[in-house]
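[1] one predicted model, sequence on top.
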Amino acid sequence: MQNTESTGAPGAEDGLSAAEAALNADMEALSQQLAQAEAAVAEMRDVLLRERAELENQRRRLQRDLDQARKFANERLLSDLLPVCDGLEGGLAVETSDLAAMRQGMDLTFKALLKVAESNGLKAVRPTGEPFNPELHQAVSMIDSPAHKSGTVVNTLQTGYVLNERLLRPAMVVIAN
């Protein structure tokens, strides 16, 4: 009598070994894929950290530039005003009793100041003789004036100013009734 069990056992062991080998091969392939995915994640994390650092550096640079711009925004205006200050200082240093000469010096200094203001976008609003405009003028009083039409500015009490098309201060005016 032959033992049939022994002839079937080696075939079963070979089948089990082949399955284990296939399983081991699959696990090895999955381990390699996992290692590749972990390497890709680590690389992406590194790129993300670098990008965040670059964005933070750029934000700091922009903030520093903005602070510098605010700090020196009036530099041009103030450097333009220096000759006016020099003129006033020189006028105050002169001791004279000649009122006409002093008035002439003040007039020249005032014209220099207005020139600087106009070159920086400031326009004077002196509306005497013009129709009243509530957007640019502030009526202080009304008077009867046969020489002027009703609603016309008769007198400007205080000059108004417009800075780059925006009202800075309305002109205080007297208008005809």
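    Thanks, I have the structure now. Residues are numbered from 1 along each chain as shown.
[2] going forward, measure contacts and count neighbours with C-alpha atoms only.
    OK.
[3] show me where the chain has its helices.
    4-71, 75-93, 99-119 (DSSP state H).
[4] same list (those) but as CSV, adding mean neighbour count and distance to V173.
    Below are those laid out as CSV (neighbours: other Cα atoms under 10 Å; distance: least, Cα to Cα, whole Å):
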stretch, mean neighbour count, distance to V173
helix 4-71, 12, 36
helix 75-93, 14, 29
helix 99-119, 15, 21
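[5] adding distance to V140, write those helices out as JSON lines.
    What follows is the helices of the chain, written out as JSON lines (distance: least, Cα to Cα, whole Å):
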{"stretch": "helix 4-71", "distance to V140": "37"}
{"stretch": "helix 75-93", "distance to V140": "32"}
{"stretch": "helix 99-119", "distance to V140": "25"}
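[6] how many neighbours does K149 have?
    When neighbours are defined as other Cα atoms under 10 Å, K149 has 16 of them.
[7] list the contacts for the closest residue to it other than its chain neighbours?
    Spatial nearest neighbour of K149, chain neighbours left out: A176 (6.6 Å); criterion: Cα to Cα, 6 or more residues apart in numbering. Contacts for A176 (Cα atoms under 8 Å, 6 or more residues apart in numbering) come out as M142, I143, D144, S145, H148, K149, S150, G151, T152, V153, V154.
[8] would you mind measuring from A176 to I143?
    Going from A176 to I143 by Cα to Cα, to the nearest Å gives 5 Å.
[9] again with V84
    V84 is 38 Å from I143, by Cα to Cα.
[10] again with N133
    In terms of Cα to Cα, N133 sits 17 Å off from I143.
[11] the two - which one has more neighbours?
    With neighbours defined as other Cα under 10 Å, N133 and I143 compare such that N133 has more, 15 against 11.
[12] which residues touch N24?
    Going by Cα under 8 Å, 6+ apart, the list of residues near N24 is empty.
[13] measure it to L81 for me?
    Taking Cα to Cα, one finds N24 at 86 Å from L81.
[14] let's bring in a second one:
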Amino acid sequence: MKEEQAFQEEKQQNVSTEEATETIQEQEEPVNEAAAMEAQEEDTEVAKLRAEAEEHQQRFLRAQADFDNFRRRTLKEKEELAKYASMKLVTELVPVLDNFERALATAQQGAETESFAKGVEMIFRQFEGVLQAEGVTAMNSVGQPFNPDFHQAIMQVESEEHEEGIVVEEVQKGYMLKDKVLRPAMVKVSM
């Protein structure tokens, strides 16, 4: 009987050990599932944060490229502005240059105005030198093919000396400021 009782107690102890193991396993499964879910959520969040960081990096690189382009563009505009800063002044001075030329042309007709003509010619040369220092040059149009970028045709004339489309006479001089047309030349073109 003692053996049977010992056997029963041992059996009962094994059963309670199994029940305890099952209880522990049942308690661990939710803990393991919760930990697995937490780990999965953390992985998802890490991936989301990495994607955001990559997006921010791309935005930063685009902004930096845009800034570099802006800097280059403004530098180019600034250089061009400095190059042609005197354009307005020179545009207003060109008609004065024309008047000087006209005055010299009429002064050569009379002998008594020789000293006057000499003084006006000196002023003209000085004025012309100032304009040349600013980059203003007169166009040479006569004998050149007509180009609407540089010439303004006011008349077509018949000419046996020149082919068709050649400038035969310059009515008003054209001027260039560095590499830009300041004023096109008024010309007569052969037909």
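    Arrived safely, thanks for sending. Please read these numbers as outputs of a predicted model, since none were measured by experiment.
[15] contacting residues around G151 of structure 1?
    Taking Cα under 8 Å, 6+ apart, one finds P131, F132, I175, A176, N177 in contact with G151 of structure 1.
[16] just put those residues in TSV and tack on distance to E13 of structure 1.
    Shown next, in TSV, are the contacts of G151 of structure 1 (distance: Cα to Cα, whole Å):
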residue	distance to E13 of structure 1
P131	113
F132	111
I175	117
A176	120
N177	120
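[17] who wins on neighbours among those?
    Going by other Cα under 10 Å, I175 tops those with 27 neighbours.
[18] quick one: what's aligned to that one in structure 2?
    Aligning on TM-score structural alignment places I175 of structure 1 opposite V189 in structure 2.
[19] before we move on, back to that, between the contacts of A176 of structure 1, which is closest to K115 of structure 1?
    Using Cα to Cα, V153 comes nearest to K115 of structure 1 of those, at 25.5 Å.
[20] which non-adjacent residue is nearest the aligned residue in structure 2 for the closest one?
    Mapped onto structure 2 by TM-score structural alignment, V153 of structure 1 lines up with V167. In this structure, V167 of structure 2 finds its nearest non-sequential neighbour in V189, 4.5 Å apart by Cα to Cα, 6+ apart.
[21] in this structure that neighbour contacts F146, no?
    Yes. Using Cα atoms under 8 Å, V189 of structure 2 is in contact with F146, at 7.0 Å.
[22] the residue nearest to the spatial centre of structure 1 and M27 of structure 1, how far apart?
    In structure 1, the C-alpha nearest the mean C-alpha coordinate belongs to L66, at 7.0 Å (Cα atoms, centre = their mean). As for L66 of structure 1, its distance to M27 of structure 1 is 57 Å (criterion: Cα to Cα).
[23] now L122 of structure 1
    Distance from L122 of structure 1 to M27 of structure 1, by Cα to Cα: 80 Å.
[24] contacting residues around the residue nearest to V167 of structure 2?
    Counted by Cα under 8 Å, 6+ apart, V189 of structure 2 has contacts F146, A153, M155, Q156, V157, E164, G165, I166, V167, V168, E169.
[25] for E4 of structure 2, same thing?
    Contacts of E4 of structure 2 by Cα under 8 Å, 6+ apart: none found.
[26] so how far is Q12 of structure 2 from it?
    Where Q12 of structure 2 is concerned, E4 of structure 2 sits at a distance of 12 Å (Cα to Cα).
[27] kindly report the same for Q5 of structure 2.
    Taken as Cα to Cα, the span from Q5 of structure 2 to Q12 of structure 2 is 10 Å.
[28] what's the burial count for T152 of structure 1?
    21.
[29] what do you get for the one 5 residues further on?
    Number of residues near L157 of structure 1 (other Cα under 10 Å) recorded here: 14.
[30] OK, contacts around it?
    By Cα under 8 Å, 6+ apart, the neighbours of L157 of structure 1 are A171, M172, V173, V174.
[31] can you add distance to N57 of structure 1 and neighbour count and give those residues back as JSON lines?
    Formatted as JSON lines, the contacts of L157 of structure 1 follow (distance: Cα to Cα, whole Å; neighbours: other Cα atoms under 10 Å):
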{"residue": "A171", "distance to N57 of structure 1": "48", "neighbour count": "27"}
{"residue": "M172", "distance to N57 of structure 1": "51", "neighbour count": "22"}
{"residue": "V173", "distance to N57 of structure 1": "54", "neighbour count": "25"}
{"residue": "V174", "distance to N57 of structure 1": "58", "neighbour count": "22"}
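[32] which contacts among those does structure 2 share?
    Retained in structure 2 (both residues aligned by TM-score structural alignment, their matches' Cα atoms under 8 Å) from those: A171, M172, V173, V174.
[33] biggest separation within those residues, which pair?
    So, these by Cα to Cα: farthest apart are A171 and V174, at 9.8 Å.
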